[in-house]
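Trainee: below is the sequence, then the predicted model.
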Amino acid sequence: MSQPVEGAGTFPDPEDVARNKRQFAWTFVGLMLAMLLAALDQTIVATALPTIVGDLHGLEHLSWVVTAYLLASTIGLPIYGKIGDLFGRKPIFLFAIAVFLVGSALSGAAHNMGELIAFRGLQGIGGGGLMIGAQAIVGDIIPPRQRGKYAGLMGSVFGLASIAGPLLGGYLTDSVGWRWVFYINLPLGIAAFATVLVTLHLHKPTGQRPRLDYAGTTLLALFSSAAVLLTSWAGNTYAWGSPQILGLAVVIVVTAVVFVQVEKRAEHPVIPLSLFRERNFVFPAAAGVTIGISMFAVVAYLPTYLQMVQRVSATASGLMMIPMVLGMLTSSILTGHAITRTGKYRVYPVAGAAVAGGGLLLLGQIGVATPYWELALAMVILGLGVGGAMQNLTLIVQNSVPHGVLGAATSAQNYFRQIGASLGIAVFGSIFVNRLTTQLASGPLAGHPVGGGGVSSLTPEVLGTLPAQVQQAIADAFGTALPPIYLYAVPVVLLGAVLGLFIEARQLSDTAPAAAMREERVESAV
């Protein structure tokens, strides 16, 4: 009698998957809505923060509104992936949506900053499961050969959310109040929950209940917490060489070493170490980190250039970022369809990273007098590169790992990308702030309070209250200090292209994992 395959219960029989095209379409819409919620909530709060902290009287805790969500969602990424493999993805996915909705409702009703930070953490616990659950379910129900075009659509959600989030957050704050930045999630989330509940049919795992990897999960949570706090605080709240940052670095190293030893002995490790013996996991995951660093560096700091140098509003700066989104949408969809048509994928991460490097190189040339069309061209090129590479890396990983660890592999790839991107933002941000401080202290504002160390208080609103000559000097300082960080990112993203060369080209199956697993069970029974 054959032994059950780990994770086999997460794959539905063909008859249960998308009984007709309409059912499948609604299932995919539900997954897209869930992905949009998770991606949107990472950016929608940014433009509402000044109003929120003013209303709740908590300026000193401002950064924690963002950090709490990021920390909780990062910790949850690999945990959701593994639990989905063991216990079935549909109930875990619905649980994540429900937690996210409860966190959203409570965040909107928060009476003080302590409550808001706690409820944002609850939102993040759900948000991590939304992203991984949707990607893993796509891996379950769509054949690898057909998955490219759907993966492209899902990847484009992140680009859309990066621009739509700040715009929507600003509009809601100005029109109906900041609480609707959180309440807007409720109708979208309920629609996603209901759609997935009704249309998605996945078999529940059978057999003996597996033992969870509690020790590995705890160590991973400690590692993730230290990593996110280090990347959030280093160079901003604390200096890179401060005891706090060095202490966090020690925690990162110690927990990483102990985690590896624990996972070697775990029956069901939260991140299977066998993944690191699979080249089509290691190289796509590493390439994803380098490309993610580049994308998030642009999203994080280019609006600052637009607002402080070109003197546009927050809303206008969001609209001016649209060329990058259009580039991402175009390349994500086109490369996905090309992979479905040809079955070949290896070229896209390499070419995408190289094109992204060209976009970063152009961004490194911008200055105070750069016309917008040049900036838009650079953003389009960067978007084309990122869109052509990022989402296809997930497809490569899912096509190369055993079915029983598909969720764990998908979540681990996203996890490392998020940790790496957070570190990149912290490093590039520290470089930018140091360069800006130097520019202000050595330029015409050397004797001015701003040039004497008031960099942290500079906002577009503050800039508008200063004399014209001072405004111009500050714009010149920003225009000089910021562009080099994009040049520093060029070798990082080109490293991603080099890593992509080591990805092995393998045939994409025309059979959904569900059908493949069923055939295996039939053959073993015979």
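Mentor: Thanks, I have it.
Trainee: C-alpha only now, for contacts and for neighbours.
Mentor: Will do.
Trainee: and whichever strand or helix holds A426, what does it pack against?
Mentor: Taking DSSP states H and E as the definition, A426 sits inside helix 406-442. With contacts defined as 3 or more CA pairs under 8 Å, 6 or more residues apart in numbering; DSSP states H and E, helix 406-442 has these neighbours: helix 62-87, helix 113-141, helix 214-233, helix 279-308, helix 372-400, helix 468-481, helix 483-500.
Trainee: got TSV for those, with distance to S104 and mean neighbour count too?
Mentor: Listed next are the helices and strands packed on helix 406-442 as TSV, based on distance: least, CA to CA, whole Å; neighbours: other CA atoms under 10 Å:
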stretch	distance to S104	mean neighbour count
helix 62-87	11	24
helix 113-141	6	26
helix 214-233	22	20
helix 279-308	24	23
helix 372-400	27	25
helix 468-481	36	20
helix 483-500	35	22
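Trainee: included below, for side-by-side comparison, is a second structure:
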Amino acid sequence: MASEEARRSVDSHHPTLSTPQSQDPEKSSENDAKVEKVEEETYPSGLKLLIIMAALLSAVFLVSLDRMIIATAIPKITDDFHSADDIGWYSTAFQLTACSFQLLYGKLYTTMNVKGVFLTSLAIFEIGSAICGAAPNSIAFIIGRAIAGTGTGGLVSGSMSLIVYTVPLHKRPMYQGFFGAISGVASAAGPLFGGIFTSKATWRWCFYINLPLGALVGMGVMFFLQVPKAPEMSLRDKLAQLDFYGTGLILPGVVCLVLGLEWGGTTYAWNNGRIIALFVISPLLLIAFGLVQGIKHDGVQSEANNEFLVFYIPVWLQAIRGLSAVQSGIQTLPMLLPMFGASLVGGILIRRIGYYTPFSILGDAVASVGAGFIYTLTADSSKSQYLGYQSIYGIGLGLSFMAPNIAAQTVLPKRDVPIGIGLIFFSQLIAPSILVPVAQTVLNTQLQKQLSGLPGLDKFSLADGGVTSIVDLSPSVRPQVIRGYAKALQHVFMVGLIVTCISIFGSLALEWKNTREQLNEKKKLADSNAPNEEVEAKLSISGGQEKH
């Protein structure tokens, strides 16, 4: 009703932009073109747009590269630090801080100057990378990873938030397809770069490389991106808007959960008092976090993270096929390159069609089929099987990659977009933080079960030593170990299959909204000379009426 009144008001002031019902198709197309032309005049173009997009894409590239490059460097890092027991924390420390600060960054981007918040998070990421590169021991390295993860939280959501001020809504799907594509390229290049740096120079360059690239990102954003001023409010009011309580609850809650999953059944028995205490404290903190978020009325629907299998396919390739870290990185290209292409094509199609929900549903369905095929992999699977299954899975991931972000930018008022994007990336980052320790526990437990009957084999040291220890086994026992490892990994792939299937429900919950129609509605309401608050309110109401 509100949206209809707004249309009448607009039509009375701007007859040339009347509703489609009162126009023939030719005039409607002309007006659509006029709307797009007027809107584009308020955004950067030409060389300025190119530099800004290059900076934002480079930020996404840095984060994606940093997440994947460490995989091939870990063996050498543990050799230098004599810290095999800390391997899990090299990834977990990064993921935990990255997801725990997402919601806080979402608030920061709505209350503070968005450019300043982005540059601050970039500086934090750079400091963390420098500490990792110069770390004298494992503890310092873990601290560096945690600091880098804290900065990552602002870079990921910040890049998606700043695009709101860079390109108009109807073009964002295509540009966000570029984000998905560059993330795929970085994920593919990460293991290769890590192997090259580790073997040809030093693993420390896996982190030093972030410093010059980050400096270029900072200069591009600082000198070329123009953003509106921060909301006029006192510092006290701004601090009151920030989600300190939520961050203070989610971080220790997830840490307790991860510690319980990592220690349970390995360092301590499952019925040990420490493990029981961790599993009691963790849900209490997470429930409190949920209550705090419910009271604050912050929320946007988001699908679950379904990139879980990306972490364990290289493990399968190294353990079962006997590939090196660099070779396994090359063998994952059939997954990452289709993900790159599907993300790019999906972004272009969403821009042309306007609807993003079908691509999210289709992508999750295809990824689920691929995950199901991956679950069937055994020690006897052929090369065409494990490469082909990865391709199906990668296509699905690419198609659904950007839909939640486009949804947030379409259904939310511009001022709330950073919060919505922050919540989306929170859900996408917290999943690996929890699921990777779960998978590692499943893998270790199944290894002990599968290899228990083999004489002269220390199954506990094999689980702790990882996949590289298989090549050191005697030829008489190695084939049985490989088969046992393959069966254990099938249980891990089952976890990934379940998570990927669950993500379909998140896609089904997305609103069926058209980005092009939303653009026209926003322009009409703005032309009615209504205050910004009224425009945003009417858009929100009309958005709710279009939900299916």
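Mentor: Thanks, I have the structure now. Model, not experiment: these values are computed from the prediction.
Trainee: need the TM-score between these chains.
Mentor: Once superposed, the chains reach a TM-score of 0.85 (TM-score structural alignment, normalised by the length of structure 1), with 490 aligned residues with a CA RMSD of 2.8 Å.
Trainee: relative to the whole chain's centre, how far out is the following helix or strand past the helix holding A426 of structure 1?
Mentor: Once helix 406-442 of structure 1 ends, the next helix or strand along the chain (criterion: DSSP H and E) is helix 460-464. With CA atoms, centre = their mean, to the nearest Å as the basis, helix 460-464 of structure 1 stands 30 Å off its chain's centre.
Trainee: can you check stretch 51-70 of structure 1 too?
Mentor: That offset, for stretch 51-70 of structure 1, works out to 21 Å (CA atoms, centre = their mean).
Trainee: kindly report the same for stretch 181-198 of structure 2.
Mentor: 16 Å.
Trainee: would you mind giving the residues in structure 1 matched to that stretch?
Mentor: Using TM-score structural alignment, stretch 181-198 of structure 2 lines up with residues 156-173 of structure 1.
Trainee: so what touches that stretch?
Mentor: For stretch 156-173 of structure 1, the surrounding residues in contact (CA atoms under 8 Å, 6 or more residues apart in numbering) are 32, 35-36, 39-48, 51, 178-181, 299, 314-315, 318-319, 321-322, 324-325, 328-329, 332-333, 387.
Trainee: same check, this time on stretch 441-450 of structure 2
Mentor: Contacts for stretch 441-450 of structure 2 (CA under 8 Å, 6+ apart): 261-262, 264-265, 459-460, 463, 484-485, 487-489, 491-492.
Trainee: and G422 of structure 2, how many residues sit next to it?
Mentor: G422 of structure 2: 30 surrounding residues under other CA atoms under 10 Å.
Trainee: quick check: the gap between it and E30 of structure 2.
Mentor: 37 Å (CA to CA, to the nearest Å).
Trainee: do L96 of structure 2 as well
Mentor: 50 Å.
Trainee: then L47 of structure 2?
Mentor: In terms of CA to CA, L47 of structure 2 sits 28 Å off from E30 of structure 2.
Trainee: could you do S461 of structure 2 as well?
Mentor: Counting by CA to CA, the separation of S461 of structure 2 from E30 of structure 2 is 71 Å.
Trainee: just V499 of structure 2 next, same as before
Mentor: From V499 of structure 2 to E30 of structure 2 the distance is 46 Å (CA to CA).
Trainee: and if you look at I419 of structure 2?
Mentor: Using CA to CA, I419 of structure 2 is found at 35 Å from E30 of structure 2.
Trainee: of these two, who's got more company?
Mentor: Each of I419 of structure 2 and E30 has its neighbours counted (other CA under 10 Å); I419 has more, 26 against 12.
Trainee: what is the equivalent residue in structure 1 for that one?
Mentor: In structure 1, I419 of structure 2 lands on A408 (TM-score structural alignment).
Trainee: wait, that match touches G81, no?
Mentor: Yes. Shown here, A408 of structure 1 and G81 form a contact pair, counting by CA atoms under 8 Å, at 4.5 Å.
Trainee: and T332 of structure 2, what's its match in structure 1?
Mentor: T332 of structure 2 maps onto M321 in structure 1, by TM-score structural alignment.
Trainee: quick one, what contacts T410 of structure 1?
Mentor: Neighbour list for T410 of structure 1: G81, I132, Q135, A136, T394, V397, Q398 [criterion: CA under 8 Å, 6+ apart].
Trainee: give me the aligned partner of the last one over in structure 2.
Mentor: Which is Q398 of structure 1. Using TM-score structural alignment, the partner of Q398 of structure 1 in structure 2 is Q409.
Trainee: got it, and the second one?
Mentor: Pairing criterion TM-score structural alignment: the partner of I132 of structure 1 within structure 2 is identified as S157.
Trainee: and the residue nearest the centre of structure 1?
Mentor: Q418 (5.7 Å; CA atoms, centre = their mean).
Trainee: nearest spatial neighbour of the aligned partner of that one in structure 2, chain-adjacent residues omitted?
Mentor: Counting by TM-score structural alignment, Q418 of structure 1 lines up with L429 in structure 2. Nearest residue to L429 of structure 2 in three dimensions, chain neighbours excluded: C99, at 5.1 Å (CA to CA, 6 or more residues apart in numbering).
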